[in-house]
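Engineer: Sharing a model prediction with you, sequence too.
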Amino acid sequence: MNKKLALWSITVGLGGFLFGLDVAVISGAEQAIQKLWNLTDWMHGTAIAMALYGTAFGAALGNIPANKIGRKKTLIWIGILFFITSIGAAVSTNVMVFMVFRFVSGLSIGASSVVAPVYISEIAPPKFRGRMVISFQLNVVAGILIAYFSNYLLQGVGGSNDWRWMLGVVAIPSLVFSLLMLVTPETPRWLVLFKHDDAEAKRVLELTGEDATKVIADIKASVSNGKHTESLFNKKFLRPLLLAFLIAFFNQLSGINAIIYFAPKVFQMAGIERSGALLSTIGIGVINLMFTIFGWYLIDRFGRRVLMYIGSIGYIFSLTMIAVSFNGTDHS
């Protein structure tokens, strides 16, 4: 892999880092927010979950600007939205304003989860594509770890307003991401299929060290052949599509997001004081990152299916133990 391709991959990978950072950073702020605005449990949960609602819409709609204005420009705007919403949430004066900014932040999270992997897969040569796309997930879990670490370091900064610093810190990598995206190229596939600019696509491909003429011909051929192939929603594809959907669906439904969002509170409910609870969340982030790297290493050695079984069993055991540990216990 040449240096330019590595730099572009690292840059776009920051989109995954922002994803993880923005998702987890709320964990250090949520209790202060509930206390500040005297929120009921229902309103508190709704306010904290607003980013998730936005994420669903962002993931569903992210391909629209990506196709219309390009992957590069869409990612630049995603970084700008991360910057604006992190500052906006940090300086919010009431819960409604906070919820609006968190919802828009969720749009950025959802869109980045779609557009960044697409960019990476379209800019990378086939022999590097798998590893580079997986690097997006590594950046997500790295972002979660840094969010927990940042929350721990920022506790007490600004007194009772330390939560504002925790949320606002996302603005720094967001700005860096947008600035770095300015010097990355558009993907050859988008240039050929949507902008019809073969010359620029050829220039980008030459920088990656690929046979530009062949790749451009392959891109055009894939579209031409696609007009004569079976629909993705053909009955024979229904089962694998459904399985792929359910894997992602149950991953979210499992309850892991509750742990990520409320980890410090869970530790405090277990009897650990706030500083220790924030420190303990770093352990979650470290283990998350370690086993993501471990899975990356094992995926081609044991296969996807075996790792899915192992991960599912681990999920069932750990979440069951968490549920059992809180069952019938008064944590008020």
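Structural biologist: Structure received.
Engineer: Could you use CA atoms for every contact and neighbour count after this?
Structural biologist: Fine.
Engineer: What ranges does the stretch 151-300 of the chain have for its strands?
Structural biologist: Applying DSSP state E, counting those that start in this stretch to the stretch 151-300 of the chain gives no strands.
Engineer: Which parts of it are helices?
Structural biologist: 162-168, 171-181, 188-193, 198-208, 212-226, 238-253, 256-269, 274-302 (DSSP state H, counting those that start in this stretch).
Engineer: Please indicate which of those helices has the most neighbours on average?
Structural biologist: helix 162-168 (a mean of 23; mean count of other C-alpha atoms under 10 Å).
Engineer: what packs against it?
Structural biologist: helix 3-25, helix 30-36, helix 71-90, helix 126-154 (3 or more C-alpha pairs under 8 Å, 6 or more residues apart in numbering; DSSP states H and E).
Engineer: Alongside the first one, take a look at this:
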Amino acid sequence: MSKKLILIAFVVSLGGFLFGFDAGIISGVMNYAGPEFNLSDIQSGWVVSSPSFAAMIAMIFSGRLSDVVGRKKILIVVAFLYAISALFSAYATSYEMLYIARMIGGLAFGAALVLAPTYIAEISTADNRGKLVSIQQLNIVLGFFAAFLSNYYFNKYNTSGDSFFTDENVWRWMLGVELIPAILYFIFLFFIPRSPRWLFTKFRNEEAKQVLVSVYGEVKAEQETNSILNSLEGTTTKSEDKVKLKDLFKPALRFVLIVGLIVGVLQQITGINAVYFYATSIFKQTGIGTDAAFASGILLSSITVIFTFVAMYLIDRMGRRPLLLIGTAGIAISLLLCAYGFKQATYQLTSQSITELQFEGADKLSAFTDKVYENDVDFKNDMKSALGNQIYSKNDGAILESATSINATLVLIGVLGFIACFAFSLGPVMWVLLSELFPNKYRGFAIGVIAFVNSFISWVVQLIFPWELSNFGNALTFFIFGAIACIGFFVMLKILPETKGKSLEQIERELVTN
């Protein structure tokens, strides 16, 4: 595998880094922006999830649009939108301006998550495709790591008494720093070639061959050219360039569409983006305190990076099916462990702990002195009724730290186990599998449709997660995610194919019936 090919894949998937950075950053931002704008649970959920809502629009159109004008041109627009989103988010003066700015970023990462694996699959070969497409997921988790690290230091300097950072401006710096990688992404994209397989579908054969030669050399390029042209022969004509939604429901594509949809839904419905986007809030629920919650985010993202490397090492050795099955089983066990840990928690404020709370109005909690709560929902409702939503939201970390009796280690193991299992299975493998299942003619559009469904599920999960925590409680929320993962494991056990070591054209012959 040439260094040039790795570099191209890394540059193209920098959009994934920006997605991960945005997702990680918002978990810290909402600790400050939420109280500042006095947001309700649904409003907080909308600020967090609005990019995923916008991403649905981008995902359904970006694949098809890239089939017409090319992957590279759309990716350049994506980088520009990322930069605009970062700038406007940092200067948001209202709840409405904040979520609109984040929706602009959502258009960007919706398109990037579709086009990056599509482009990488189209420029790679069977023996290196798994690793190269996994670079997308690696960039996503590196983005998470950078975001949690950034959040930790911004929070640290804000709470250290440094007069430059305050609760009112620190979240703006958290969001604005995303502008730097967005500009770099925009510049780097001008130096990558067009997708060779896309060029062949547009009958620009000589240009496509030049790209393959520059990446692989004469001999390998000739082999890839023959394979691609044989696959396209008789299927791509000027009149057939436009793929319609109904084409995906042809009997020939039915099996691969079902597999793609199931894996695409399962990746999000198990709650991964709820954990990522609300990581700081989740860790605060264990009563470890706000500072420790920010620090735990770094540990979470570090585990993600490590196990993404594990996935990249194993995906072309073990195959897609074993990684997905083992990972999904681990996800189910980890989520149920979290549910058990939260179920055992109790909450009690003593007169001493109330005295130690350092915020105005803490004395109002004295009415609940020594009252023992068996679940977090009743406890938080009483705290909000006494303090009001805005004051409670601003100080929930300190209150939970004072009142919570829980095996925090058990919950931490469950969360980290979930993240680790996701990072070597559903995270990277889904995008690899989607980039392989569909024929050249349908690939961009089909991945866009499945990514739309994937993003819709992600949006719903993120939107209602704060509401679930407030109304269902931590234990039941994680139990639901765990139960869904169990069902998903048995469904995939029955239907999931293996695509390891096969060319895109060979996979088409085996899985797409005529």
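Structural biologist: Ah, there it is. What you are looking at is a predicted structure, and each value in this text was computed from that prediction instead of being measured.
Engineer: Please render the helices of the stretch 151-300 of structure 1 as CSV that adds distance to residue 21 of structure 1 to the earlier fields.
Structural biologist: Compiled in CSV, the helices of the stretch 151-300 of structure 1 are given as follows (distance: least, C-alpha to C-alpha, whole Å):
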stretch, distance to residue 21 of structure 1
helix 162-168, 10
helix 171-181, 9
helix 188-193, 28
helix 198-208, 30
helix 212-226, 35
helix 238-253, 17
helix 256-269, 11
helix 274-302, 11
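Engineer: ok so, going back, nearest to residue 295 of structure 1, out of the helices and strands packed on helix 162-168 of structure 1?
Structural biologist: Closest of these to residue 295 of structure 1 is helix 126-154, at 10.2 Å (criterion: C-alpha to C-alpha).
Engineer: which strands and helices sit next to that closest one?
Structural biologist: On a contact count with 3+ C-alpha pairs under 8 Å, 6+ apart, helix 126-154 of structure 1 meets helix 3-25, helix 95-123, helix 162-168, helix 274-302.
Engineer: The first one vs structure 2, mean deviation?
Structural biologist: Here helix 3-25 of structure 1 is compared with structure 2 after superposition; its mean distance to the aligned residues, by mean C-alpha distance after the TM-score superposition for structure 1, is 1.8 Å.
Engineer: which residue lines up with residue 320 of structure 1 in structure 2?
Structural biologist: Residue pairing (TM-score structural alignment): residue 320 of structure 1 is matched to residue 336 of structure 2.
Engineer: follow-up on the earlier one: looking at the helices and strands packed on helix 126-154 of structure 1, which is closest to residue 193 of structure 1?
Structural biologist: Ranking these by their distance to residue 193 of structure 1 (criterion: C-alpha to C-alpha) puts helix 95-123 first, at 11.8 Å.
Engineer: Tell me how far that closest one lies from the chain's centre.
Structural biologist: A distance of 8 Å separates the centroid of the chain from that of helix 95-123 of structure 1, by C-alpha atoms, centre = their mean, to the nearest Å.
Engineer: quick one: stretch 108-125 of structure 2 to chain centroid distance?
Structural biologist: From the chain centre to the centre of stretch 108-125 of structure 2 is a distance of 15 Å (C-alpha atoms, centre = their mean).
Engineer: gap between residue 300 of structure 1 and residue 131 of structure 1?
Structural biologist: Noted for residue 300 of structure 1: a distance of 11 Å to residue 131 of structure 1, by C-alpha to C-alpha, to the nearest Å.
Engineer: Could you do residue 272 of structure 1 as well?
Structural biologist: Distance, residue 272 of structure 1 to residue 131 of structure 1, by C-alpha to C-alpha: 39 Å.
Engineer: Spit out the contact partners of residue 315 of structure 2.
Structural biologist: 130, 131, 323, 429, 500 (C-alpha atoms under 8 Å, 6 or more residues apart in numbering).
Engineer: Can you match the residues you listed up with structure 1 and say which hold?
Structural biologist: Among these, the ones still in contact in structure 1 (both residues aligned by TM-score structural alignment, their matches' C-alpha atoms under 8 Å) are residue 323.
Engineer: just the contacts of residue 315 of structure 2 now: which is nearest residue 274 of structure 2?
Structural biologist: Nearest to residue 274 of structure 2 among the contacts of residue 315 of structure 2 is residue 429, at 19.6 Å by C-alpha to C-alpha.
Engineer: closest one to residue 51 of structure 1 among the helices of the stretch 151-300 of structure 1?
Structural biologist: Here helix 256-269 is closest among the helices of the stretch 151-300 of structure 1 (C-alpha to C-alpha), at 10.9 Å.
Engineer: quick one: the closest one aligns where in structure 2?
Structural biologist: Going by TM-score structural alignment: helix 256-269 of structure 1 matches residues 272-285.
Engineer: ok, residue 26 of structure 1 - contacts?
Structural biologist: Applying C-alpha under 8 Å, 6+ apart to residue 26 of structure 1 gives the contacts 48, 166, 167, 261.
Engineer: try 7 Å
Structural biologist: Residues near residue 26 of structure 1 by C-alpha atoms under 7 Å, 6 or more residues apart in numbering: 167, 261.
Engineer: Likewise for the one 3 residues further on?
Structural biologist: Neighbouring residues of residue 29 of structure 1 by C-alpha under 7 Å, 6+ apart: 163, 166.
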